[in-house]
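**Q** this is a predicted model, with the sequence first.
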Amino acid sequence: MFSSALKSISATNITANYSVSPNSTSAAGPWKIYDAKKKSTGKAYSVFVFERKSLEGHGHSMGRSGASSFKRSVEDVVDRLKKEASSLAKLRHPSILELVEPVEETRGGGLQFVTEAVTASLASVLQEKDEQENTGGRSSRYVTEDSDGVRRRRELEIDELEIQKGLLQISKALEFLHENAGLVHGNLTPDAILINAKSDWKISGLSFCSPAENSTKPTSIHGINLHEVLNMDPRLPKTVQLNLDYTSPDFVLDNSLTPSADMFSLGLLSVALYNSPHRSPLESHGSLSSYKRSLSSSSTVPSPSNSFLSSRPLPKDLANHVLPRLIARRPAQRMTAREFQQSEFFDNVLVSTIRFLDSFPAKTPSEKSQFMRGLNKVLPSFPKSVMEKKILPALLEELKDRDLLSLILQNVFKIIELLPSARRAFGDKVRPALKSIFVVNAKQGQEKDAARDAGLMVFLENLQAAAENSSGKEFKDDILPVILAAIECPTHAIVDAALKTLPAVLPVLDFSTIKHELFPVVAMVFSKTTSLAIKVRGLQAFVVLCGGSSDGSSDDGLNGLGADRKAPSSSSALDKFTMQEKIVPLIKAIKTKEPAVMVAALNVFRLVGQVADAEFVAMEILPILWSMSLGPLLDLGQFQARRAGP
């Protein structure tokens, strides 16, 4: 536990500036991973902690010379782990784990550093999947904390698309290491891969990273001695030593350090992702002699003839076209990381969609628009976890492109429709983004903005989804300001659409909010508009605000609302005072004699008349109705409707 570890740690930059969870959420080799938040910002990060006592507990019952030798071995391990963290600082790439705070030594001789927030190591995920399969689907034993403090069990996804997406990301990191940095990772295992909150796979575990043979790339990363790292030390835990199960024969048999060694490891890792249990097809049990024996027999060397020793079927493209060019004895026969990315294994629409999103900033406006139009049809085919953790955040990041605003929002609401966890995703990601775009960062004044208007229209069309996935307070704080901005929009079509949403809005809001925040804006727009259509729509909004129904009403107002004698609902309608003292004067001030406006006003009066005092009806409403009934443009049916009164 981190809390117990803190007792032996002097005050450091990390402990002073980060609030660290007392329990680890995952492990990556010798590192325990803890959730953390920066005290100054509240932003989530991860703290990697190595405790020196995890090594020293293995060195008991040794003589003086043995103890001295073991101490040197421990120091070598600590130096390698320091190198792992410092290498992250030197190697910046989207698919390499991002270092936030450099490695620090603790008072007990341990180490700790801070990275971007990660959910788990791939090793932890695979181990947990094995445990679930062995126990009939037991729930995850790892608990994570949401941004709002709610604790829930970690969700695990390792389906086909997650694997393809993850391997693609790892190969991009390897391409960077090999071609740009001139380095060999040297120990590519599930422990060396971290999965972040967006379900992106990131390379870490750089303890055995080394410059490639004959590399001319300048680097400050020190190389490894293959003879030393292949000398397995039984006094040390396996987690701090080279994992032979994922090691290339280039290291063991050829004493060669080339990038192609990582590609052999990538092939073994690929098999492990489908295998059951999820482990490498090579099992050496930490023994060099066992490793060499495995490679000397065709029955124990992964190959097409033995299905690469996988207990489960492998994807056809992977088994037929990719693995034979990864798990190959000769380095020259292996794919490069770049070739791996172009292989048939990734030739499908879902992976192509992910790849397009990853390279989205580099695309032309035309390509972006075409992609967004087609994405809606593809989304139902994606795993739910990929939609929530990968696609949705990527789309929200692009909302800054105003020309794509409406297209992006169509896809965002499609994802919300498809997600079982829609309420969480909408609250954590979508709702704050909507408020930011349409309220916080909106243009001031009454300028028309076609791109913003198009986005607002999509939002209004999907308002029911926003209401269903928000509490009353959340709706009031984040969604209502957007609706009010739409009602005040200078574009009539947006105002019309916004006023039509009131039946979905009122049930979510409390009476005070309706009366003091929503109604004044509707009233202001109604009184100021010069548009006949908006005037009619405003009167229809008053009907809803007074507890009536908008169902069945048409532009002339003659075929539904008049028959609706339902009493106003106290939970979703205005009070008698507001109806009498606010709405009636607004209608009285109408100057137009257009029949559509007068008939719509009659529908409001009918509802007001059901709750108003008799004296008020006689003195205020009836004179207005009488005046309106004399309008020269009324036809016979409209005149008779006015004569019928409220």
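**A** Here it is on my side, so go on.
**Q** only C-alpha atoms for contact and neighbour calcs from this point on.
**A** Will do.
**Q** strands of this structure, start to end?
**A** With DSSP state E, the ranges of strands along the chain come out as 18-28, 31-38, 44-50, 99-105, 111-116, 118-121, 143-145, 151-153, 183-184, 193-196, 201-203, 210-211.
**Q** structure B:
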Amino acid sequence: MFKVFKTTGIEGNYSISSNPLFVSNGCWTIYPAKHKTTKKKCSVWQFNKKEWETRLMNNGLMNRSNKQMVQSDIFEAVKNYISNLAKFKHPNFLTVIEPLEDHKSRILFVTEYVVNDLQTLNKSQLDEIIITKGLLQIANALKFLHQSVHTVNLNINPSSIFITENFDWKMSGLQFIENLENGIAERYIDPLDSRLPAFLSIDFQFSSPNLLLKHNVDYVNDLFSLGCLIYYLFNDGGHLIACSNSSLLEYERSFNRNLKMMFCN
């Protein structure tokens, strides 16, 4: 079942399955693995640079003149994802075991063993007990993030929450975090070209109007996102705010429509 790719680094220290368990957020291919010495199970994450380069070339977003700039933006987001996640040591955050390893054609890192994320998970595996336990774990992660390190996540959504084989939920997706030690910050979120990878932007469907429309970065943004997640979990994967990441006008219309329905009821 397991094979070894190389003799150094992550691929030298871990026996990695040739079959991935799942693909997260459209960019991370996640493989089950074991440490060669300790035999402890873990997950090896791979981001394929060449695959994304080909995809962006075919979509007309990357050419010879802008290649370096586009690649830099994408790889910077990927590296922020890993480096920010590695900063937080808390039982309800996804644990990074081996930091980023940057190769010519791919990026690798290792985390504790996970079997799925909330986006790719078969929702029939969830019941009220599992959901309640998981939401409590995410709430504890948020409490730590807000009260202990004065930081807001801004990226709470199904693809940023990972599940262990014991159905523990782990927070990740920290590439957009903001420190609020000096109080409320201001941030303008630009719509994303739909041809670009979704991980370059926060998910509008799980984002607060306080952030997207008023441009305020505050703890309330994460609480709103948590509310959207609760709706998603108890409504068969439906979205409270139905929109894409490419239009703030579409987001505003969807939010106002839901607001009007609430008051009418």
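**A** Noted; the coordinates are in hand. Note that the coordinates shown come from a computational prediction; the quantities given were computed from them, not determined experimentally.
**Q** returning to that earlier point: need the strands of structure 1 in JSON lines (columns: distance to residue 276 of structure 1 and mean neighbour count).
**A** Formatted as JSON lines, the strands of structure 1 follow (distance: least, C-alpha to C-alpha, whole Å; neighbours: other C-alpha atoms under 10 Å):
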{"stretch": "strand 18-28", "distance to residue 276 of structure 1": "20", "mean neighbour count": "20"}
{"stretch": "strand 31-38", "distance to residue 276 of structure 1": "25", "mean neighbour count": "22"}
{"stretch": "strand 44-50", "distance to residue 276 of structure 1": "29", "mean neighbour count": "24"}
{"stretch": "strand 99-105", "distance to residue 276 of structure 1": "33", "mean neighbour count": "18"}
{"stretch": "strand 111-116", "distance to residue 276 of structure 1": "31", "mean neighbour count": "22"}
{"stretch": "strand 118-121", "distance to residue 276 of structure 1": "18", "mean neighbour count": "26"}
{"stretch": "strand 143-145", "distance to residue 276 of structure 1": "25", "mean neighbour count": "15"}
{"stretch": "strand 151-153", "distance to residue 276 of structure 1": "23", "mean neighbour count": "12"}
{"stretch": "strand 183-184", "distance to residue 276 of structure 1": "29", "mean neighbour count": "26"}
{"stretch": "strand 193-196", "distance to residue 276 of structure 1": "19", "mean neighbour count": "22"}
{"stretch": "strand 201-203", "distance to residue 276 of structure 1": "21", "mean neighbour count": "27"}
{"stretch": "strand 210-211", "distance to residue 276 of structure 1": "32", "mean neighbour count": "24"}
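**Q** how close does the aligned partner of residue 133 of structure 2 in structure 1 sit to residue 230 of structure 1?
**A** When structure 1 is aligned by TM-score structural alignment, residue 133 of structure 2 is paired with residue 165. In this structure, residue 165 of structure 1 and residue 230 of structure 1 are separated by 32 Å, where distance is defined by C-alpha to C-alpha, to the nearest Å.
**Q** what do we get in structure 2 for residue 192 of structure 1?
**A** Residue pairing (TM-score structural alignment): residue 192 of structure 1 is matched to residue 160 of structure 2.
**Q** that match touches residue 172, doesn't it?
**A** Yes. A contact is recorded between residue 160 of structure 2 and residue 172 when judged using C-alpha atoms under 8 Å, the distance being 5.1 Å.
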